[in-house]
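J.: One predicted model, sequence on top.
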Amino acid sequence: MHVAHSDTNEGARDLLRRMLDAAIAAAQPGLCIPAALPAPPTGRLIVIGAGKASAAMARAVEQQWTGALAGLVVTRYGYAVPCERIEIVEAAHPVPDAAGLEAARRMLESVQKLTEDDTVLCLISGGGSSLLPLPLDGITLEHKQRVSAALLNSGATIGEMNCVRRHLSAIKGGRLAAACHPARVVTLLISDVPGDDSTDIASGPTVADPTTCADALDIVRRYGIDLPAAVTDVLASGRGESVKPGDPRLARAEAHLVATPRMALEAAARVAREAGVTPYILGDSIEGEARDVGKVMAAIARQAAAHDEPFATPCVLLSGGETTVTVRGNGRGGRNVEFLLACAIALRGAPGIHGLAADTDGVDGQEEIAGAVIAPDTLARAWAAGIRPADSLANNDGHGFFQALGDSVVTGPTLTNVNDFRALLILGIEAAETADEFRGQGPSIAPEA
């Protein structure tokens, strides 16, 4: 087991954190919203929205919009920012609560009886699915909470989870845009989903949905999810069918991506280049079980460190997307920490390889922790502390593992959300001895326990 020098670890950790900070900064609403605003309408401008970034998006609109406007957006607890003309409501994520239910009901009411002269500006980012939990008739908030919790622990992809959610909702799957008819609807999207599919960002409240109730039922059966009888009835009867492509109520609805995972990864790549490290973006839409992705990334990193192939060192492997965790133990889950723990175990202390994985919204799973970092001495420090890494992984307890080592990354609310950020920094064996030269090349906030 190789134990890296502390200065090497600090230098690598500093560079990795600066890459994460750059990724988050690139997706800030104040940077990406102004250029995407529509022309002033002849009638009213109504602003609505949902997601972890929606309050910051609303503030960016207010700062740029000189005419009259009013509206309501709902964001996660702790993610509100001051606005003067747009009401900000906070609600629960990832399992919905009554505050989100009431906000969704009020939002739907606010867009009734609009005219062709009015414009609805809809601000959508990741997290909106849980923050707009308005159920169809026959389904209760408690039903939605049970389904959400089951989906989160099932191992289903974000696309599969949102397919189910769309067909149980009175506001998602294009229904919000349909309620705005005949007004113009302009949706600005900050993407947190693999492939930037607008139907999956907050479950697509303002875009047409090509999937069906039958698709949702197939997903439920595939993952063995036990649904309440009322929920099964909505799907089996077809009463949960969403708004389909070609629906005339969506003829004046348009959607625009203003920030994406790719933009965030490119910003991180620029930081790496400035530090003399070659970046490689492996993909912005990587999915799969987090522990499996971790093993694959570790194998690639070991090959590069040992043989300068397929990438010459020093380099950093950047990726995004949304992996999944099938929770079987009694740990707290968290896809980024599960990825990192599996990666560290597969690396087996290989010298010169460091990593950081975090959710760009500052919350990995249901924890107020963005992610964590690993170094060549991660396993050795765990064993010295009496922690068995393999047991932590089997228990889905990545958060407990990294907190015990003081290697959690805590950002606080980032006010944006462009999905997961993963970086494996491969210095090579010789470069590992001089990694401290990367330190001090820009501002950084050290990870907190």
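T.: Perfect, thanks for sending it.
J.: Please count neighbours and contacts with C-alpha atoms only from this point.
T.: Will do.
J.: Off-centre distance for stretch 365-372?
T.: Its chain's C-alpha centre and that of stretch 365-372 lie 11 Å apart, by C-alpha atoms, centre = their mean, to the nearest Å.
J.: also this one, for the comparison:
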Amino acid sequence: MREASGGVPEGGVVTELEPRSFLRGLFEQAVRAADPLFAVPPFLPEPPKGRTVVVGLGKAAAVMAQAVERHWPGPLEGVVVTRDGHEAPTERIEVLSASHPVPDERSEAGAKRLLAAVEGLGPDDLVLCLVSGGGSALCALPAPGLTLADKIAVNRALLHSGASIDEMNCVRKHLSGFKGGRLAKAAAPARVVALLISDVPGDDPAVIASGPTVPDPTSFAGALALVRRYRLDLPDAVRRHLEAGAEETPKPGDPIFQRVENRLIAAPQRSLEQAASFARSQGIRPLLLGDALEGESREVGRVMAGIARSVRRHGEPCPAPCVLLSGGETTVTVRGQGRGGRNVEFLLGLAVALGGERDVWAIAGDTDGIDGAEEVAGAIVTPDTLARARAAGLDAHRMLDENDAHRFFVALGDQVVTGPTLTNVNDVRAILVL
């Protein structure tokens, strides 16, 4: 936990602050810091002697491809797979679409296309791999002996299990013919440069989109342990495949990675720092609580409510006016029948824990513009959220128990709708204490 450097500007504009506008502006600045059109060009490698083949996967893949085309000095070709609604116009790189968060037949076809694009290359060729969050579902090639239906069943079970993103990816890698370094293996002996936009706590390249160009330190045994821990109900073929452990993923030290370079070009911390800069420009002191906060969404909300109360009552860990900034990816263990996502569940948990605390406002949203399966980025909490909910006949506690936070904030008109942002550096949460 640290105060963002730079202090608060002399003669800030706190008295003129409109909290909703401030929070929306802060969120927009955080998203803008991860815009591929600005993030990609500084990290492009030198053109090779041979061919340049672009492959990509993830929610930002199409805009990353667009940025490559605008700035690449020589010939290139390739194909990328992105989420429905995240397409961008390109001329030389083909853009395919697939389903997210649950893969479909196009996800399997897209993974096959990417593997085919890198086959048969030589040491003078370059594979430019564009990787961003969501790639695990968008390129879902079942391992031999498994079907896409098997992978979809596992994916659904994982999404409802409460497992963290790195735990989910451990299981996914060991059911895949694409993830966990297998794309890099298919591209050898060509040089591979992967440009990564991180959406995971800690920015581990092995976890971003399940690490298609990164050696995999996890194992079949680890995947089986997670299956048992979360009591996942798996198809028989999947369980047999994990127990057999016939073909491990490429591991650290494998020679195929000697000509592979993974470059992180955008990450949650950079977006939080941009949000902090915006806050200072408005006369609000930012306090960064970390870019990798994990845990049950509602429980993280409860903890953040306690910190906000401490600010108001004791001026600790920083005096008001201030904004508490955090990132990362919380989880939701689904127990009810409602509609929601991790950001709106965090916010409803926060609102319930605050109990109408004066002068505390908050925003939380996914930087890709989609909170879970809902077409909203997140929502805003105000000091009168619970009062307005009661007036509208909404029971905040019951709706939290039912995982029904999406409907709660829609009913209040407090959802944050951005549309697809065409990037993804995980969630941004900001709690404003005045």
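T.: Yes, it's here. Since the structure is predicted, the reported quantities are computational estimates derived from the model, not experimental observations.
J.: How close are the two chains, by TM-score?
T.: Here the superposed chains carry a TM-score of 0.96, computed using TM-score structural alignment, normalised by the length of the second structure; 420 aligned residues with a C-alpha RMSD of 1.1 Å.
J.: Pull the contacting residues for the aligned partner of Asp368 of the second structure in the first structure.
T.: Using TM-score structural alignment, the equivalent of Asp368 of the second structure in the first structure is Asp361. By C-alpha atoms under 8 Å, 6 or more residues apart in numbering, the contact set of Asp361 of the first structure is Lys52, Ala370, Pro413, Thr414, Leu415, Thr416, Asn417, Val418, Asn419.
J.: any idea how far the lengthiest helix in the second structure is from the chain center?
T.: Counting by DSSP state H, the longest helix found in the second structure is helix 297-314. When C-alpha coordinates are averaged (C-alpha atoms, centre = their mean), helix 297-314 of the second structure and its chain have centres 24 Å apart.
J.: quick revisit: if you skip the residues just before and after it, what's nearest to the match of Asp368 of the second structure?
T.: Sequence neighbours aside, Asn417 is the residue nearest to Asp361 of the first structure in space, at 4.5 Å (criterion: C-alpha to C-alpha, 6 or more residues apart in numbering).
J.: what about the corresponding residue of the second structure for the one you found, which SS state?
T.: In the second structure, the residue matched to Asn417 of the first structure (TM-score structural alignment) is Asn424. Three-state assignment for Asn424 of the second structure (DSSP: H, G, I helix; E, B strand; the rest coil): coil.
J.: Strands of the stretch 1-150 of the first structure, start to end?
T.: For the stretch 1-150 of the first structure, applying DSSP state E, counting those that start in this stretch gives strands covering 45-50, 70-76, 86-91, 119-125.
J.: closest to Gly276 of the first structure out of those?
T.: strand 119-125 (33.7 Å; C-alpha to C-alpha).
J.: mind listing the helices for the stretch 301-434 of the second structure?
T.: For the stretch 301-434 of the second structure, the helices defined by DSSP state H, counting those that start in this stretch cover 342-354, 385-391, 396-401, 405-412.
J.: Tell me the residues of the first structure aligned with the third one.
T.: Counting by TM-score structural alignment, helix 396-401 of the second structure falls onto residues 389-394 of the first structure.
J.: Could you do the first one as well?
T.: The alignment of helix 342-354 of the second structure onto the first structure (TM-score structural alignment) covers residues 335-347.
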